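Engineer: Provided below for reference: sequence and predicted model.
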Amino acid sequence: MEEKKLDVLQPVDDAAIRLGKTLVRSARYGALGTLDPLDGSPSVSRVSLATAMDGAPIFLISRLSSHCTNLMADGKCSLLVGEPGKGDPLAHPRMTLIGTAKQIPAGAELTLYRSRYLRRNPKAALYVDFPDFSFWRFETARASLNGGFGKAYAMKAADLATSLDGVEALADMEDGAVSHMNSDHLAAIERYAAKIGEEPGGWKISTLDPEGLDLASGDRAARLWFDRPLSSAAELRPVLVALAKETPSSA
């Protein structure tokens, strides 16, 4: 008699979706798995990450690297995100994204990605414009989320995507808004970090999107979620002002 396979997957709920999105948005790097065109063997490399405003991971790689060669031959790939902390590394959340990567051609989209990536990875300014480097966008088809022991979820691409309907203007104002906050409102940003339980010191906004802010302080990265997604770009300023007035205990 054939043994029935045990279904260990949990229903995908709002908490799982929030965890999955947080893992992607806050990831400083990921393990990129590609296929070697010589024999189809899997090959894994580490890449520095940022996200597009809709939540898609983006990365910068050199065509001199083996993973770029692999992607040029076959865009199918996977991406593991989630950093281990203290204790058992398998007890910490992580997620494998499965999909394809596509090189971003010159144009307005590339300009936006370049700006977001450099705010997340400022040291990349040393080589971002080298002729052998290019930006790639990861298109998620599905994902496997492991939130810790006994917390496995099969995620759909839609579970991890951020809708940009009605907030298309946010992309055009992001650079100015982030620069203004980082130049003139560092105290407010420290309050944002405190609101989500982060230790104070040197926090800045790296990127923003309709659902929240990505914060950075040296090698530390954190995510602040808005109470609800923005319905228009005009809502950004009042939301930031309101967040700065809240006390950490109100989170």
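Structural biologist: That came through, no problem.

Engineer: can we go C-alpha only for contacts and neighbour counts from here?
Structural biologist: Fine.

Engineer: how about stretch 97-113: buried residues?
Structural biologist: The neighbour-count check on stretch 97-113 (16 or more other Cα atoms under 10 Å) flags 97-103, 110, 112-113 as buried.

Engineer: Check the secondary structure at residue 238 for me.
Structural biologist: Of the three states, residue 238 takes helix according to DSSP: H, G, I helix; E, B strand; the rest coil.

Engineer: Going along the chain from the helix or strand harbouring residue 18, find the next helix or strand for me.
Structural biologist: Assigning secondary structure by DSSP states H and E places residue 18 in helix 14-25. Later in the chain than helix 14-25, the nearest helix or strand by DSSP H and E is strand 29-35.

Engineer: Let me see the ranges of the helices in the stretch 151-251 of the chain.
Structural biologist: 157-160, 170-184, 186-195, 236-245 (DSSP state H, counting those that start in this stretch).

Engineer: returning to what we had before: need the buried residues of stretch 97-113 in TSV (columns: distance to residue 27 and secondary structure).
Structural biologist: Shown next, in TSV, are those (distance: Cα to Cα, whole Å; DSSP: H, G, I helix; E, B strand; the rest coil):
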residue	distance to residue 27	secondary structure
97	13	strand
98	16	strand
99	18	strand
100	18	strand
101	17	strand
102	20	strand
103	20	strand
110	20	helix
112	19	helix
113	16	helix
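
Engineer: Out of those, which is nearest to residue 25?
Structural biologist: Taking Cα to Cα as the measure, residue 25 sits nearest to residue 97 out of the buried residues of stretch 97-113, at 13.0 Å.

Engineer: Comparison target below:
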Amino acid sequence: MPNPPRPDPIAAGAEARRLLRGAASATLATQSDGQPFASLVTPAMAPDLGALLLLSTLSEHTRHLLREPRCALLVVGTAEDANPQTAPRVTLTGLAEQVSAAEVPALKARWLARHPYAALYAGFGDFSLWRLRPGGALLVGGFARAIRLPLAALLPDPAALAAVAAAAADILDHMNAEHADALAAIATRRLGGPEGAWRMTGVDVDGIDLAGPDEAVRRFNFAAPAGNSGEVRQALVAATRAARAANG
């Protein structure tokens, strides 16, 4: 039997980013004196794919990271059938660091947009924002489908990242002010969100983040990474049309 074709690294990198950006929870692996330790965390991804974590100094994994910043983050998607091994998953490896004071307001707002329920405790003095800077990843797209991803394949294209980041504030303002109905259609008809008012809380090269009623959040992934604001607009127009068509 011939070997299956090797996955394209760039396409696999985009798949890994979609899994990471859509994750509501993940497993964080740390170590202390050579003893591995795993814990549940709630990540949010910065536009550049830095994994943001709000961690308490009371947590064992935080004490581990203060001594040894090397760590890994495992995100698991939905299995195709009863076999858990068919679930896509990605292990992100890298170095954890505390986010600098200057970066905290913007990055904490992004993290809270993904986890709005955490506003109840995010301001407690023992919590601080951390970032896992990626060093590489392993994507398992399903059973017997694995590929190691170097940073060149994993991270967004730098030019596209800069172009979308430069336009992000204008995109959010425009969509929330002028196209709230389109956002609601995408959230409810394409993503299964509850009926009600929805707004866009984030945009990056891979998709958009949406927030709705009762702290509901949804992630909409573009079919392909956007290289600039024009391609973001094209993706949103196509998503809106598909959502409205699905609504009859």
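Structural biologist: Okay, I see it. Treat the numbers as computed from the prediction; the structure is a model and nothing was measured.

Engineer: about what we covered before: in JSON lines: the buried residues of stretch 97-113 of the first structure, plus distance to residue 71 of the first structure.
Structural biologist: What follows is those, written out as JSON lines (distance: Cα to Cα, whole Å):
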{"residue": "97", "distance to residue 71 of the first structure": "16"}
{"residue": "98", "distance to residue 71 of the first structure": "14"}
{"residue": "99", "distance to residue 71 of the first structure": "12"}
{"residue": "100", "distance to residue 71 of the first structure": "9"}
{"residue": "101", "distance to residue 71 of the first structure": "7"}
{"residue": "102", "distance to residue 71 of the first structure": "8"}
{"residue": "103", "distance to residue 71 of the first structure": "9"}
{"residue": "110", "distance to residue 71 of the first structure": "18"}
{"residue": "112", "distance to residue 71 of the first structure": "22"}
{"residue": "113", "distance to residue 71 of the first structure": "19"}
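
Engineer: Would you mark the buried spots in the helix holding residue 18 of the first structure?
Structural biologist: When neighbours are counted by 16+ other Cα under 10 Å, the buried residues of helix 14-25 of the first structure are found to be 16-17, 19-25.

Engineer: so which of the helices of the stretch 151-251 of the first structure comes closest to residue 209 of the first structure?
Structural biologist: helix 170-184 (7.5 Å).

Engineer: Packing partners of the closest one?
Structural biologist: The elements that helix 170-184 of the first structure packs onto, with contact taken as 3 or more Cα pairs under 8 Å, 6 or more residues apart in numbering; DSSP states H and E, are strand 204-209.

Engineer: 10 Å instead, please
Structural biologist: Under the contact criterion of 3 or more Cα pairs under 10 Å, 6 or more residues apart in numbering; DSSP states H and E, helix 170-184 of the first structure touches helix 108-120, helix 186-195, strand 204-209, helix 236-245.

Engineer: From residue 139 of the second structure, how far out is the alignment partner in the second structure of residue 20 of the first structure?
Structural biologist: Residue correspondence, TM-score structural alignment: residue 20 of the first structure in this structure matches residue 16 in the second structure. When distances are taken as Cα to Cα, to the nearest Å, residue 16 of the second structure and residue 139 of the second structure turn out to be 6 Å apart.

Engineer: Check residue 63 of the second structure too.
Structural biologist: Residue 63 of the second structure sits at a distance of 28 Å from residue 139 of the second structure (criterion: Cα to Cα).

Engineer: Comparing those two, which residue is more hemmed in?
Structural biologist: When neighbours are counted by other Cα atoms under 10 Å, residue 63 of the second structure and residue 139 differ, and residue 139 comes out ahead with 26 against 16.

Engineer: now, of the helices and strands packed on helix 170-184 of the first structure, which is deepest in the fold?
Structural biologist: Mean neighbour counts were taken over these using mean count of other Cα atoms under 10 Å, and the top value, a mean of 25, falls to strand 204-209.

Engineer: Right, I'll call it a day here.
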